[in-house]
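Trainee: Give me coordinates for this.
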Amino acid sequence: MAQSPFPIRSVRTPVLELAYEEHGAADGDPVVLLHGFPYDPRCYDEVAPALAAAGCRVVVPYLRGYGPTRFLSPETPRSGQQAALGRDLLDLMDALAIPRATLAGYDWGGRAACIVAALWPERVAGLVTATGYNIQDIAASVRPQAPETEHRYWYQYYFHTPRGRDGLAANRAELCKLLWRLWSPTWSFNDATYARSAASFDNPDFVEVVIQSYRHRFGYALGDPALEEIERALARQPTIGVPTIAFWGEDDGVTPPPAADGKRLRFTGHYERRLLPGVGHNVPQEAPEATVAAVLDLRRL
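Mentor: Just a heads-up that it's a prediction; the model follows:
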C-alpha cells in the first residue's frame, strides 16, 4: 500500500473514507494539491513542505481508487468520471471545514480543481492547473483529432477494450511505468521513485475507477446517476473566473503545449500561462520550485 514519508489521515465524506496527508499549521492559508493518473501524493513531496513553511495549511488527498482511500459502500459505482473527481474535492473541503482554498493539480487532479473552480468559485481563492482548461467536452470527444494526438492517446483506446482492462489489472505496475516514461521523456526518475507512487495503484478499486474514467470521457460508459446534474453543468463548458496560473510542460509526451491556448477564453479572470522547459507531464514532481512559486504568486494577487 501507499509508501508515505508523512502521516496519512482520513476523513469520511458521503461516499468515501478519503485518505490525505496534511502539512503546516491548521490556521494557515488552505491549499489543496491534487495528483493525476497514474501518480499519487508523492509527486508533491517537495512542494507541500515548502508551502507549509510559507504559512500554508496543505492538504494532499489520495484520489478515489488510489492508496488508502476506500468507498464506503459496495453499491457505489466505481466511477472515475470527471464529475466524481470534482465532487470528491468539494466533499473533502466540506469534511475538513475548509471554506475556501487555493487549488493546484494536474491530469485528473487538475480536472477536479478546474471543476470546483468553475462550479463553486466561492470556494476557490486561486487555481494552478497543468494544461490549462481541464474540463472534458464529452460531446465533442467523438470527433477524430489529428493523427499525432490520436497516437498519444493509445492507452485510452486500449482501456476501451476488455483486453485493456485485463492488461491494466495484470500489468498495472509495468503499464503505468511505461506511461511515466512516455509522458516525461526527459525526467530521469529511478525505480525507487516510481515504486513509492506505484504502491498506491494496489488499491482494490484502481482498475475499475481508471477504466470507467477513460470509457466515460468518450461516451462509452454510463456515469454515476447521482452525478448527472454535475455532468450536465460541465457539458456547458463553464468558464472559470478565479485567478489562474496554467502550466504547460514543454516536454509533455501526452499533452504538449499548443502554439495558442485554444481554451484561453474559458478563463474570465486573471490568467497567466507558464511554459516549463525540460518538464513533462508530472509537473509538480519535475518542477517543484515552479509549482510552489505559482501557488505563492496567487496568494499575493
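
Trainee: contacts, neighbours, all on C-alpha from now
Mentor: Noted.

Trainee: gap between the closest residue to residue 287 other than its chain neighbours and residue 184?
Mentor: Sequence neighbours aside, residue 279 is the residue nearest to residue 287 in space, at 6.9 Å (criterion: C-alpha to C-alpha, 6 or more residues apart in numbering). Look at residue 279 and residue 184: by C-alpha to C-alpha, to the nearest Å, they are 7 Å apart.

Trainee: Common neighbours of these two, please.
Mentor: 251-252 (C-alpha atoms under 8 Å, 6 or more residues apart in numbering).

Trainee: wait, what's in contact with the residue nearest in space to the middle of the chain?
Mentor: In the chain, the residue lying closest to the centroid (C-alpha atoms, centre = their mean) is residue 109, at 1.4 Å. Contacts here follow C-alpha under 8 Å, 6+ apart; on that basis residue 109 touches 33-36, 63, 85.

Trainee: Would you do the same for the sequence below? I want to compare the two.
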Amino acid sequence: MRAGVLDIAYLESGPVDGWPCILSHGFPYDVETFAASAALLADAGARVIRPWLRGYGPTRFLSPETPRSGEQAALAADLLALMDALGIERAVLGGYDWGGRAACVVSALWPDRVVALVSGNSYNIQNIPRSGEPEAPEIEASYWYQYYFHSERGRRGLARDRRAMARTLWRMWSPRWDFDDASFDRTAASFENPDFVEVVIHSYRHRFGLVPGDPAYAHIETQLVAQPSIGVPTVAIDGDSDGVNAGTAGHRDHFTGAFDYRVFRGAGHNLPQERPADWAQAVMDARGMALSEPGHRKEMT
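Mentor: Next comes the predicted model:
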C-alpha cells in the first residue's frame, strides 16, 4: 500500500469488516513477532494489520531522495499514513520497542485516531532533550549496542553481519526465550532490506541528538519535546526478564485515561512472540476498556 513516503508491505488477517487492530514490531524483529497473537485476535473478530516498518522486509521508500530516517516522528507518521491509505479512521494500536513508540506517539498527538493502546514498556516516547543525562551503570551497560551504533565502527559492524547482531540481541534481551533457528531465520530475512542499516543507525543516533532529523517531521518532534500525556485507554506491559528495559512501572503519570499495567512473568523484550496469548488478551482487554467508557465512539473500518 502506498502510504506517505513508503510503499508499505503488511500482512492482514481476520474479517475485512472486523474491528481494526494494527500491531507494529520493534528492532530487531518483524511481523513474525505477532503471528500467533494475530491469529487469536482474528478469531476474536479483529481485522489485524501487521506492517513491516521502514527499513524492514518488503517495505520500500518511494523515492531515493527521502532521508532514511529512523526517528520516532517518522515511525508515527508512517503509521498514520497507513491508516489513511487503508481508510481506517480509528484502530486499536499495539506495539513494543520501535513499533510501540509509533503507537504511543500517535496515541498522544492524534488520540481521535486511536480506540485503545497496548504498549510494551509503557510510555515509549523518547525524551531527546534529556538524552544526555546519565543512567544507572547497569542501565547504561544494557545500552551498549546503541553507543556502538554511534560510531563508524558500529555502522560497519551492523552492515557486515546484521544477522549475528540481531541474534545476539535476541539472546541478551530475552534470556528465557528458547527460540529456534527457524523462528530466527523467518524474521532475519527482513533485515536484508536495502535501507535497514541506514534507518537503524539514524534511529540510534537521532535519539541522542547526534544527527538531525528529517525536516518533514520536525513539527512532530517539536511537540514530543513536551512529553505529551496519553489519554486513550491503555494496557502497558513489561517482561520481568527483559534484558534491555529495567521496567516501566513508574510511567503511570504519563497516562491520563483508563490504565492497566501488567508484567509478563518469565518474558523478555519480545513480549508478543514470547507470550502471544497474553498479548492477544491485553489487546482485547484494552478494547474492552475503551468500549466500556461512557460516550465511546464506535470503531470504524
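
Trainee: about what we covered before: mark which of the contacts of residue 109 of structure 1 are part of helices, please.
Mentor: residue 85 (DSSP state H).

Trainee: Tell me which of the contacts of residue 109 of structure 1 fall in strands.
Mentor: 33-34 (DSSP state E).

Trainee: Identify, from the contacts of residue 109 of structure 1, the entry nearest to residue 53 of structure 1.
Mentor: residue 33 (15.3 Å; C-alpha to C-alpha).

Trainee: That closest one against residue 107, yeah?
Mentor: No. Look at residue 33 of structure 1 against residue 107 with C-alpha atoms under 8 Å: they stay out of range, at 11.9 Å.

Trainee: Does the equivalent of residue 84 of structure 2 over in structure 1 fall in a helix, a strand, or a coil region?
Mentor: By TM-score structural alignment, residue 84 of structure 2 lines up with residue 94 in structure 1. Three-state call for residue 94 of structure 1 (DSSP: H, G, I helix; E, B strand; the rest coil): helix.

Trainee: So residue 19 of structure 1: helix, strand or coil?
Mentor: Going by three-state DSSP: residue 19 of structure 1 is strand.

Trainee: Residue 261 of structure 2 now?
Mentor: Residue 261 of structure 2 - assigned by three-state DSSP - is strand.

Trainee: How many neighbouring residues does the closest residue to it other than its chain neighbours have?
Mentor: Once flanking residues are discounted, residue 261 of structure 2 sits nearest to residue 236: 4.8 Å by C-alpha to C-alpha, 6+ apart. For residue 236 of structure 2, the tally of surrounding residues (other C-alpha atoms under 10 Å) stands at 26.

Trainee: can you tell me how far the counterpart of residue 236 of structure 2 in structure 1 sits from residue 106 of structure 1?
Mentor: Aligned by TM-score structural alignment, residue 236 of structure 2 pairs with residue 246 of structure 1. With distances taken as C-alpha to C-alpha, residue 246 of structure 1 is found 10 Å from residue 106 of structure 1.

Trainee: list the residues that contact both of the two?
Mentor: Common neighbours of residue 246 of structure 1 and residue 106 (C-alpha under 8 Å, 6+ apart) are 129-131.

Trainee: of all the residues you listed, which comes closest to residue 296 of structure 1?
Mentor: Nearest member of these to residue 296 of structure 1, counting by C-alpha to C-alpha, is residue 129, at 14.0 Å.

Trainee: Would you confirm that that closest one belongs to a helix?
Mentor: No. Under three-state DSSP, residue 129 of structure 1 sits outside any helix and is assigned strand.

Trainee: If we ignore the residues flanking it in sequence, what's nearest residue 272 of structure 2?
Mentor: residue 279 (5.4 Å).

Trainee: now do residue 19 of structure 2
Mentor: residue 46 (4.7 Å).

Trainee: ok now do the one you found, which residues does it touch?
Mentor: 13-15, 18-21.

Trainee: Looking at those, which are in strands?
Mentor: Among the contacts of residue 46 of structure 2, the members that lie in strands (by DSSP E) are 13, 19-21.

Trainee: Quickly find the element holding the aligned residue in structure 1 for residue 139 of structure 2.
Mentor: The equivalent of residue 139 of structure 2 in structure 1 is residue 149 (alignment by TM-score structural alignment). Here residue 149 of structure 1 sits within helix 147-152, counting by DSSP states H and E.

Trainee: elements contacting that helix?
Mentor: Here helix 147-152 of structure 1 touches no other helix or strand, going by 3 or more C-alpha pairs under 8 Å, 6 or more residues apart in numbering; DSSP states H and E.
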